[in-house]
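Peer 1: I'd like to go over a predicted model; first the sequence, then the structure.
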Amino acid sequence: MPEVTAPYAPGTPCWVDLAAPDQQAAIDFYSGLFGWTGQIGPPETGGYAVCELKGKPVAGIMAAVAMGGQPAPPTVWTTYLTSADADATQRAVEAANGQVLMPVMDVMTIGRMCIAADPTGAAFGVWQPVDFPGAGIVNEPGAVIWNELNTTDTEAAAAFYDSVLALRAAPMEMEGAEGYFSLSVGGRPVGGMQPMPEGVPAGTPSHWLTYFSVTDTDATVTQLKAAGGSVFKEPFDMVAGRMAVVADPQGAPFAVINPKPMDGS
């Protein structure tokens, strides 16, 4: 079901958010593209906007602000993986040769988080829920449907996520998915992993890519272009549906897909 009614199991992607140089412009763009509602939050939250779809939280958008003499965060969508204990996960990241980019911190009463990078350089978030479990709606048009790790070293990445969050990688046994790995929690696929795709710009680092579900990939791409977005890979048919890899007007990459039933029905 698209509406999330049970807690996310540790290791499962539970939330995505975007750091944008122009927060209001980002809110307006995604609201127009996906039917979200959202507004800049109060000062006590740093203005963080929790965007909603059908009255349920679907994604976050914040202002990309430099703090403590550090450069502003990159304009990217960050995938957050659920943790039962953010402090323990942070220690596991360090023990597995990952890097802690932002140490564990409390987010008011809603949870605890940190930002880390795996040994191949892909950044991700860790979310320990308290009052806020994560996305309240997924797998339907306008919501997140897939989170995918594109990495320069699948073997190193697989060992890392298994060690840190028991996120298990295995070759996907499906025609047309050669070289692709599922990432599973408790035997249930919750994401994917693949070697860095051909055709990506030279120097592109390992990264997590967020997929949003849409009803018409071609129409969505046309709308995105008209709103100032750009296209890395034009709409194409693949094993899971018709997808495209795009970027918003401020340069944040993401994918859109009109999925087809995986059972062939």
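Peer 2: It's in.
Peer 1: from here on, contacts and neighbour counts on C-alpha atoms
Peer 2: Will do.
Peer 1: now the strands for the stretch 1-150 of the chain?
Peer 2: Here the stretch 1-150 of the chain has its strands, by DSSP state E, counting those that start in this stretch, at 13-20, 49-53, 56-63, 77-82, 99-107, 111-117, 123-129, 144-151.
Peer 1: mind giving me CSV with those and columns for mean neighbour count and distance to residue 220?
Peer 2: Shown next, in CSV, are those (neighbours: other CA atoms under 10 Å; distance: least, CA to CA, whole Å):
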stretch, mean neighbour count, distance to residue 220
strand 13-20, 24, 19
strand 49-53, 22, 17
strand 56-63, 22, 18
strand 77-82, 24, 18
strand 99-107, 15, 34
strand 111-117, 21, 31
strand 123-129, 25, 27
strand 144-151, 23, 15
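Peer 1: here comes the other one, which I'd like you to weigh against the first:
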Amino acid sequence: MDSTSLEGVSVVVSIIAAAISAVGAAVVAWQAVQTRQSTRAAIEAVDVARAELSQGEALRDDALKAHIDAEMPRVTVTAYLHAEVLDPAEPPASIFLDDRKKDRLTQKEYVLPRDSSKLLQAKGTVTVINDGPRFMEARYRSDSDPSTRPLDLAVPPGESRTVEVSRTETVERWVDLARWAQGDTSIEGPHEDVIFSMSYRFPGWVGAVEEHRVVMGGTAVEPVEGNASAWRPAQLNSSRQDHVSPASLVLQPFERHYFRNRPGDDVMGWF
């Protein structure tokens, strides 16, 4: 075989090798495309499965919450603020305000700065009503001091319990709250205090914690006409409008937090 024939064979071989390489490259590219599509399909399938699982868990949680709601005691909280504002250090009869009379029983006045540190206390009552279907055992605090030890409150279905609540501040602080209500933005907060908080836990490993709060805002004093430095206990729960932002009780919307735990769990499994 002469050199020309060898060169021709070499060219043919090169062409065939190039063709095979091209075909191989095409096959590899096609396999990559198929692999990518298969991977994408697998990922989409996983996403669909996750979405279905999440939706299933949400439906299960909703059903569980509905069951818990049906078993939770139906609790109603009402609050009433007494008309009297008192000085805890003095006999109540000397400074009580009588909500059954239009005139106050005393004209006791507090003058600043002389009486700045004297204490005045606004009191009220909170009634907890249990409309069933379950017996309720709760824990509550009945004043604005967070260090106060919680007390037990047991209310059978169809019954109610009433507890006293109070907020005690210095005369100076009550006056500050009155001035804040008049628009003095230099008065530091808090301008309201939680004076009643109650927490009830559904018994068991799956249930809910329900919390109720009553907030007192406003002030317990009013200015004395003709004396800019004098203040007196305000007559609360009255229709009079001549005093500044009288103290009032506000019921906060109750909160219910659901949990799901197993025996031995160290933390609450909220959902």
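Peer 2: That came in fine, so what should we check first? Bear in mind that the values here come from a model prediction, so they are computed numbers and not experimental data.
Peer 1: Would you pull the TM-score for this pair?
Peer 2: Remark: TM-score between the superposed chains equals 0.22 [TM-score structural alignment, normalised by the length of structure 1]; 113 aligned residues with a CA RMSD of 6.8 Å.
Peer 1: Which among the strands of the stretch 1-150 of structure 1 is found nearest to residue 246 of structure 1?
Peer 2: For residue 246 of structure 1, the closest of the strands of the stretch 1-150 of structure 1 is strand 77-82, at 12.2 Å, according to CA to CA.
Peer 1: From the contact counts, what lies against that closest one?
Peer 2: Judged by 3 or more CA pairs under 8 Å, 6 or more residues apart in numbering; DSSP states H and E, strand 77-82 of structure 1 is in contact with strand 13-20, strand 123-129, strand 207-213.
Peer 1: Mind putting those into CSV with distance to residue 161 of structure 1?
Peer 2: Formatted as CSV, these follow (distance: least, CA to CA, whole Å):
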stretch, distance to residue 161 of structure 1
strand 13-20, 12
strand 123-129, 11
strand 207-213, 13
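Peer 1: between these, which one is nearest to residue 99 of structure 1?
Peer 2: strand 123-129 (8.9 Å).
Peer 1: Check which helices and strands that closest one sits against.
Peer 2: On a contact count with 3+ CA pairs under 8 Å, 6+ apart, strand 123-129 of structure 1 meets strand 77-82, helix 86-95, strand 111-117, strand 207-213.
Peer 1: In JSON lines, list these along with distance to residue 61 of structure 1.
Peer 2: Below are those laid out as JSON lines (distance: least, CA to CA, whole Å):
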{"stretch": "strand 77-82", "distance to residue 61 of structure 1": "9"}
{"stretch": "helix 86-95", "distance to residue 61 of structure 1": "22"}
{"stretch": "strand 111-117", "distance to residue 61 of structure 1": "16"}
{"stretch": "strand 207-213", "distance to residue 61 of structure 1": "14"}
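Peer 1: among these, which is nearest residue 26 of structure 1?
Peer 2: Once those are compared by CA to CA, strand 77-82 is nearest, at 11.7 Å.
Peer 1: the inter-axis angle of that closest one versus strand 144-151?
Peer 2: 100 degrees (axes from the mean of the first three to the mean of the last three CA atoms, to 10 degrees).
Peer 1: relative to strand 123-129, how tilted is strand 77-82 of structure 1?
Peer 2: 40 degrees.
Peer 1: tell me the angle of strand 77-82 of structure 1 relative to helix 86-95?
Peer 2: Using the same axes, to 10 degrees, strand 77-82 of structure 1 lies at 110 degrees relative to helix 86-95.
Peer 1: Surely residue 193 of structure 1 is within a helix?
Peer 2: No: counting by DSSP: H, G, I helix; E, B strand; the rest coil, residue 193 of structure 1 falls outside a helix, being strand.
Peer 1: what's near enough to touch it?
Peer 2: 148-151, 154, 169, 180-183 (CA atoms under 8 Å, 6 or more residues apart in numbering).
Peer 1: excluding its backbone neighbours, what's nearest it?
Peer 2: Nearest residue to residue 193 of structure 1, sequence neighbours excluded (CA to CA, 6 or more residues apart in numbering): residue 149, at 4.5 Å.
Peer 1: Next one: the one you found from residue 107 of structure 1, what distance?
Peer 2: According to CA to CA, to the nearest Å, residue 149 of structure 1 and residue 107 of structure 1 sit 26 Å apart.
Peer 1: Also residue 31 of structure 1?
Peer 2: In terms of CA to CA, residue 31 of structure 1 sits 25 Å off from residue 107 of structure 1.
Peer 1: my guess is residue 129 of structure 1 contacts residue 106, does it?
Peer 2: No: between residue 129 of structure 1 and residue 106 there is no contact under CA atoms under 8 Å: 10.3 Å.
Peer 1: okay, and the common contacts of those two?
Peer 2: With CA under 8 Å, 6+ apart as the test, residue 129 of structure 1 and residue 106 both reach residue 112.
Peer 1: Show me where structure 2 has its helices.
Peer 2: For structure 2, the helices defined by DSSP state H occupy 3-71, 171-181.
Peer 1: most tightly surrounded among these?
Peer 2: For those, the stretch with the most neighbours on average is helix 171-181, a mean of 22; neighbours defined as mean count of other CA atoms under 10 Å.
Peer 1: other SSEs contacting it?
Peer 2: strand 221-224.
Peer 1: Does anything pack onto the strand it packs on? Which helices or strands?
Peer 2: Secondary elements touching strand 221-224 of structure 2 (3+ CA pairs under 8 Å, 6+ apart): helix 171-181, strand 227-233.
Peer 1: As TSV, the ones you listed with distance to residue 121 of structure 2 would be great.
Peer 2: Below are those laid out as TSV (distance: least, CA to CA, whole Å):
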stretch	distance to residue 121 of structure 2
helix 171-181	10
strand 227-233	9
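Peer 1: Out of these, flag the one nearest residue 22 of structure 2.
Peer 2: Of all these, it is helix 171-181 that lies closest to residue 22 of structure 2, at 85.1 Å by CA to CA.
Peer 1: so the closest one versus strand 227-233, what angle?
Peer 2: Using the same axes, to 10 degrees: helix 171-181 of structure 2 against strand 227-233 is 110 degrees.
Peer 1: Mind putting the helices of structure 2 into TSV with distance to residue 164 of structure 2?
Peer 2: Shown next, in TSV, are the helices of structure 2 (distance: least, CA to CA, whole Å):
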stretch	distance to residue 164 of structure 2
helix 3-71	28
helix 171-181	20
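Peer 1: and residue 197 of structure 2, what is it in contact with?
Peer 2: By CA under 8 Å, 6+ apart, the neighbours of residue 197 of structure 2 are 140-142, 211-214.
Peer 1: same thing with residue 201 of structure 2?
Peer 2: 138, 207-210.
Peer 1: From those, list the buried ones, please.
Peer 2: When these are checked for burial by 16 or more other CA atoms under 10 Å, the buried set is 138, 207-208, 210.
Peer 1: leaving aside the residues next to it on the chain, what's closest to residue 129 of structure 2?
Peer 2: In this structure, residue 129 of structure 2 finds its nearest non-sequential neighbour in residue 160, 4.3 Å apart by CA to CA, 6+ apart.
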